[in-house]
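*Asks:* Next one to model:
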Amino acid sequence: MLQLEGAKCSFLLCLGISIVICSAIYLRAKVRMKPEPLIVSVGCRPFDAKCSTFLSSPEEGLEWHRRDCQVESYIFNSHLNCSQLTKDLHFITRPLSDEEESYPLAFILTVHKELELFVRLLRAVYAPQNVYCVHMDAKAPWQYRTAIRRLVGCLPNNVFLSSRSETVTYAGFSRLQADVNCMRDLARSEVAWRKVVNTCGQDFPVKSNLELVRYMRSKEWRDRNMTPGVRQPTAMGYRTEIQHREIVGSYVAPRGRAWKKEPAPHGLKVYFGTAYYALTRDFVDFALTSPVAQDLLEWSRDTYSPDEHYWVTLNHIKEAPGSHVDGGWNGDIRSIKWRDQEGTAHKGCKGRYVRDICIYGLEDLPWIIDRNSMFANKFESDSFPEALDCLEQWHRDKQLRQATVPIEPSWLLAIQVHSNRSSSSSSYHNSSAGGP
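*Replies:* Here you go, the predicted model:
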């Protein structure tokens, strides 16, 4: 009888302890499930009034307020752990749809300055199913390099630095070599990426990741490479007919009319086009292993801006995987306002021209959004910051509205705030995206 009573007491004691433990776990989980308050960062630059044209209309009595304006300080803050860093920088941490998860993309990002622009570009194109190779210019300041290494180190599963860093020269072979270096690294990636897209630090996406996937999988481009370009015009002949030399990290200069180049190897016809592309994985393997591709790469070393002829010339080889010999300028890779196209392709730059390319201002956004290219180029964070603020929020809002998964509060770059109250009374309304 005493043994029975003792066993009964032991059972009741264990039961009581189990109830206490389960209650504690439940309450802790309940606290965790409670939505975190959405805070507006103090001192954030407000959206320009003209930006309201592009943003989804807030509810009556509410207006959009930015949550993010401390990009650089977050990265340089060594006391923040990685989970806090990526959360505070509003990186999207889950695939937004099954369609995107089943079609991973690879990205090459070549950067050398403007840390804030790089962070905003990376988080705009970032998705956990994709893979990203970051080529950091060898001449970049050490503070910049340290910050980028820290951010990349917080995204170790699918973001990495190129295994070889070039000192990149504008219009030099080093710019092409930087892409090739990343391609070699991406070819060894365990991520089963389908196509690779290259970007520079002053780009910003216009299409969402879902739209990029659908564009790549469209009937026209499903099995093809995108390398817009045409047979090299006579006016561009100097680029490949005369030898050039690259003054490392400075400029590229012609050696003189006497320094003629031999014709392109294997009887290839040289094409001229954009340095930006979307390439199939089979084509990348071809570019890295084919003797024809390697001979053309070596021949291009002393040409001017070889990245503007190399990829498009390879893509006009009939035997190349995914080649598009009749492609012409097809493929909506970039929205760029060139000075010499003013009055025809566009109605002028609302920002300012640098090297005959428009640095976009806020009033350029209608043209960019209407074009709906994959990316727009170029932006500067100092010259016209309100243009990037507006496009970034428009792009993120579009991404989240297309999502088929519940939205995490940390993914929001801006929230709707009562216009006549403090930022502490903020709320987010996005029923079409599923809510936080």
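*Asks:* make it CA atoms for all contacts and neighbour counts henceforth
*Replies:* Noted.
*Asks:* Quick check, central residue of the chain?
*Replies:* With distances taken as CA atoms, centre = their mean, residue 125 lies nearest the centre of the chain, 3.7 Å away.
*Asks:* my guess is that residue contacts residue 207, does it?
*Replies:* No: taking CA atoms under 8 Å as the definition, residue 125 is not a contact partner of residue 207, at 9.4 Å.
*Asks:* Now list whatever residues contact both of the two.
*Replies:* Between them, residue 125 and residue 207 share no neighbouring residue, with contact defined by CA atoms under 8 Å, 6 or more residues apart in numbering.
*Asks:* quick one: the helices in the stretch 251-400 of the chain?
*Replies:* With DSSP state H, counting those that start in this stretch applied, the stretch 251-400 of the chain shows helices at 281-289, 291-299, 310-314, 365-371, 385-402, listed in chain order.
*Asks:* Reformat those as CSV; add mean neighbour count and distance to residue 377.
*Replies:* Putting the helices of the stretch 251-400 of the chain into CSV (neighbours: other CA atoms under 10 Å; distance: least, CA to CA, whole Å) gives the following:
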stretch, mean neighbour count, distance to residue 377
helix 281-289, 19, 24
helix 291-299, 16, 26
helix 310-314, 26, 19
helix 365-371, 15, 9
helix 385-402, 20, 11
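*Asks:* can you redo these as CSV with distance to residue 182?
*Replies:* Shown next, in CSV, are the helices of the stretch 251-400 of the chain (distance: least, CA to CA, whole Å):
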stretch, distance to residue 182
helix 281-289, 11
helix 291-299, 15
helix 310-314, 15
helix 365-371, 28
helix 385-402, 26
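*Asks:* quick one, which of those helices is nearest to residue 71?
*Replies:* Closest approach to residue 71 among the helices of the stretch 251-400 of the chain (CA to CA): helix 385-402, 12.7 Å.
*Asks:* who does the closest one touch, helix- and strand-wise?
*Replies:* Helix 385-402 makes packing contacts with helix 115-125, helix 209-216 when contacts are defined by 3 or more CA pairs under 8 Å, 6 or more residues apart in numbering; DSSP states H and E.
*Asks:* quick check: angle from that helix to helix 115-125?
*Replies:* Angle, helix 385-402 to helix 115-125, by axes from the mean of the first three to the mean of the last three CA atoms, to 10 degrees: 20 degrees.
*Asks:* chain center to whichever helix or strand comes after helix 385-402: distance?
*Replies:* Stepping forward along the backbone from helix 385-402, the first helix or strand reached (DSSP states H and E) is strand 414-418. Computed by CA atoms, centre = their mean, to the nearest Å, the separation of strand 414-418 from the middle of its chain amounts to 26 Å.
*Asks:* helices and strands around strand 414-418, which ones?
*Replies:* With contacts defined as 3+ CA pairs under 8 Å, 6+ apart, the packing partners of strand 414-418 are strand 62-66, strand 426-427.
*Asks:* Alongside the first, I'd like the structure of this one:
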Amino acid sequence: MELQQFKAFITIIILSFISIILMLYYFTGLLSSKLPTFVYDINLKTIPTKAPSPSYIPSKSTIDNQYLLHKVTISNSSNRILTSQNEWISTKPPYSTVVLPEYKALGVDCSRIFNNDVEYTKTIIKQQDSIKHTIFPDQKVADYAIDCTKYRRHYTTTIPTREEADYPLAFQILTFKDAAQFEYLLKTIYRPHNQYCIHVDKKSKQPFWSAILNIAKCFDNIEVIDEKEAVDVKWGFYSVLEPEIICMKNLWKRKTKWKYLINLTAQEFPLQTMQDLIKILKSLKGANSLEGTVARRNVERTEKDINMKPKIPFNKGITIAKGAVHLVVQRGFVDYALHNTTALEFNDWLKDTFHPDETYFPSLNHSPQLHIPGSYTGNPETDPVTYPFIGRFKNWGGYPFDYPCAGKRVRGICILSIGDLSLLANRKELFANKFHLDYQPFALQCMRELIYNRTRDELAGKREIDLSYYENLKMVKYHIGSSP
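*Replies:* Take a look at the predicted model:
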């Protein structure tokens, strides 16, 4: 009898020991690489999902393969823990608690699309017309933003990392319609330590104005240019450049000494997480990123005015260049553009020319003789390999990539769609242009899912960006000045 009791006792001890081992294995796995990743969307029902693993690889050796796609590496987290409430909490101050609720875009498996599952993507494209997408009209967005306490819950209102806190940015956004799409962008790039200026086109309808104003009043670091000062933007004229200057002046007056300024439109969306964006900008060491060409510029734009009358040349030492209005510029460049006498005179000189928005900033950035902070000292010819513009991915087709457009082209540019997502998954540019929320809404929903997944992975220490591409860009090696 005593022997049987002893055997039973030994059995219980062994089983208990095995149970403890299994529990330790389970929880260790849960808190390490086996940790499920979640993403977030305010407007849709929250559902847990594994993070997508984008692996777009062109079918042959291309410039994309060699230069323009990230190779993602994984690292372990030493400074963060996961609580049972899905809150990432730093073990080292002054980081803040970051809450990322669970999310999956409903009605579509984004990971299969990002992983270039061609047949599944075709199926979703065929089915999407029969799927009802709820896109809030401007007035509903305006009404929803009246209660700021509730509205702010859907934004990142704490600073996730010390690195972000120490490197504030300035964003200026030009917008004119679709408040719901504006929210897609703002919710993704908003951080309480950054500064934001919004310019609403003067001819925008009142419900849209109400929506943007109501959103902005909920945040101390977002300002909307007053309707009296707002510009009626007309393509090809100075009215395209003027809102950029107005927002620059607004941001310059802020108390926060931001490091870089990035200008956007509401039809764009980030290709990088905010934490990766900071790392990339720091790796530029003060260099600006703007498009520029002297050899291929439209000479007639500055030789004649908008009435086709000859213009007196601007003989103040500026190299006239052409490029897109997209800006990734350090603080010193903005100071020069707003306050230097030569820059101000050049701005005035351009007011009666065609497309001055494609002349002003590119010319300043490619005139090294002016010693403008961050400006480029090398050959002023943007090239996808030797001197790429990293601020924006835009699919115009043609040289050098001849990208197909799975969506539709409007005035030559591809409106990005579901079928284009595998191309975007690992790109090294900072933002993609352009999306239309009312055209294949799944495209933007999946992009937001992707960025939130990656943000969460970074906070878990499971993802780390390779910065070698940016560190070795020519503009980093050949530019005026140092880091801001």
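*Asks:* Superposed, how do the two chains score by TM?
*Replies:* With the length set by TM-score structural alignment, normalised by the length of structure 1, the two chains reach a TM-score of 0.72; 338 aligned residues with a CA RMSD of 2.7 Å.
*Asks:* sorry, back to before: give me whichever of the helices and strands packed on strand 414-418 of structure 1 is most buried.
*Replies:* Across these, the average number of neighbours (mean count of other CA atoms under 10 Å) peaks for strand 62-66, which reaches a mean of 21.
*Asks:* Now do it: which elements does it pack against?
*Replies:* strand 414-418.
*Asks:* if I pick the closest residue to residue 86 of structure 1 other than its chain neighbours, what's in contact with it?
*Replies:* Computed as CA to CA, 6 or more residues apart in numbering, the closest residue to residue 86 of structure 1 that is not its neighbour in sequence is residue 154, at 7.3 Å. With contacts taken as CA under 8 Å, 6+ apart, residue 154 of structure 1 has the following neighbours: 82-83, 85-86.
*Asks:* Need the single longest helix in structure 2, by residues.
*Replies:* Once structure 2 is assigned using DSSP state H, the helix that runs over the most residues is helix 2-30.
*Asks:* in structure 1, what residues pair with the helix or strand following that helix?
*Replies:* Counting by DSSP H and E, the next helix or strand C-terminal to helix 2-30 of structure 2 is helix 63. Counting by TM-score structural alignment, helix 63 of structure 2 lines up with no residues of structure 1.
*Asks:* all strands for structure 2, in order.
*Replies:* Assigned by DSSP state E, structure 2 shows strands spanning 80-82, 87-90, 98-99, 169-175, 195-200, 222-224, 260-265, 268-270, 328-330, 392-394, 408-410, 413-415, 431-433.
*Asks:* The longest one vs structure 1, average offset?
*Replies:* Comparing strand 169-175 of structure 2 with its match in structure 1 after superposition yields a mean distance of 0.3 Å (mean CA distance after the TM-score superposition for structure 1).
*Asks:* and the angle for that strand with helix 179-189?
*Replies:* Going by the same axes, to 10 degrees, strand 169-175 of structure 2 makes 170 degrees with helix 179-189.
*Asks:* Where does strand 169-175 of structure 2 end up in structure 1?
*Replies:* For strand 169-175 of structure 2, the aligned range in structure 1 is residues 105-111, judged by TM-score structural alignment.
*Asks:* how distant is that stretch from the center of its chain?
*Replies:* Using CA atoms, centre = their mean, the distance from the centre of stretch 105-111 of structure 1 to the centre of the chain it belongs to is 7 Å.
*Asks:* and if you look at stretch 423-443 of structure 2?
*Replies:* Offset of stretch 423-443 of structure 2 from its chain centre (CA atoms, centre = their mean): 10 Å.
*Asks:* Once you drop chain neighbours, what's closest to residue 93 of structure 1?
*Replies:* Once flanking residues are discounted, residue 93 of structure 1 sits nearest to residue 128: 6.0 Å by CA to CA, 6+ apart.
*Asks:* That neighbour corresponds to which position in structure 2?
*Replies:* Alignment note (TM-score structural alignment): residue 128 of structure 1 maps to residue 192 of structure 2.
*Asks:* and if you look at residue 237 of structure 1?
*Replies:* Structural correspondence for residue 237 of structure 1 with respect to structure 2 (TM-score structural alignment): residue 299.
*Asks:* returning to what we had before: please list all residues in contact with the match of residue 128 of structure 1.
*Replies:* Taking CA under 8 Å, 6+ apart, we find residue 192 of structure 2 in contact with 156-159, 221.
*Asks:* same thing but 10 Å
*Replies:* Listed by CA atoms under 10 Å, 6 or more residues apart in numbering, the contact partners of residue 192 of structure 2 are 155-159, 165, 168, 219-222.
*Asks:* want to try CSV for those, with neighbour count and distance to residue 411 of structure 2 as columns?
*Replies:* As requested, those are arranged in CSV below (neighbours: other CA atoms under 10 Å; distance: CA to CA, whole Å):
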residue, neighbour count, distance to residue 411 of structure 2
155, 16, 34
156, 17, 35
157, 17, 38
158, 15, 40
159, 18, 39
165, 17, 40
168, 19, 35
219, 14, 36
220, 11, 37
221, 19, 35
222, 20, 32
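*Asks:* Out of those residues, which is nearest to residue 212 of structure 2?
*Replies:* Distances from the contacts of residue 192 of structure 2 to residue 212 of structure 2 were compared by CA to CA; the smallest belongs to residue 222, at 10.2 Å.
*Asks:* isn't the closest one right up against residue 247?
*Replies:* No: taking contact to mean CA atoms under 10 Å, the distance of 11.3 Å between residue 222 of structure 2 and residue 247 leaves them out of contact.
*Asks:* Can you get me a residue count around residue 376 of structure 2?
*Replies:* 26 (other CA atoms under 10 Å).
*Asks:* ok so, going back, compile the helices and strands packed on helix 385-402 of structure 1 into TSV and extend it with columns for distance to residue 378 of structure 1.
*Replies:* What follows is these, written out as TSV (distance: least, CA to CA, whole Å):
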stretch	distance to residue 378 of structure 1
helix 115-125	11
helix 209-216	19
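*Asks:* And the ones you listed: which comes nearest residue 63 of structure 1?
*Replies:* Taking CA to CA as the measure, those were each checked against residue 63 of structure 1, and helix 115-125 came out nearest at 22.4 Å.
*Asks:* counterpart of residue 424 of structure 2 in structure 1?
*Replies:* Residue pairing (TM-score structural alignment): residue 424 of structure 2 is matched to residue 368 of structure 1.
*Asks:* With residue 278 of structure 2 instead?
*Replies:* Using TM-score structural alignment, residue 278 of structure 2 pairs with residue 213 in structure 1.
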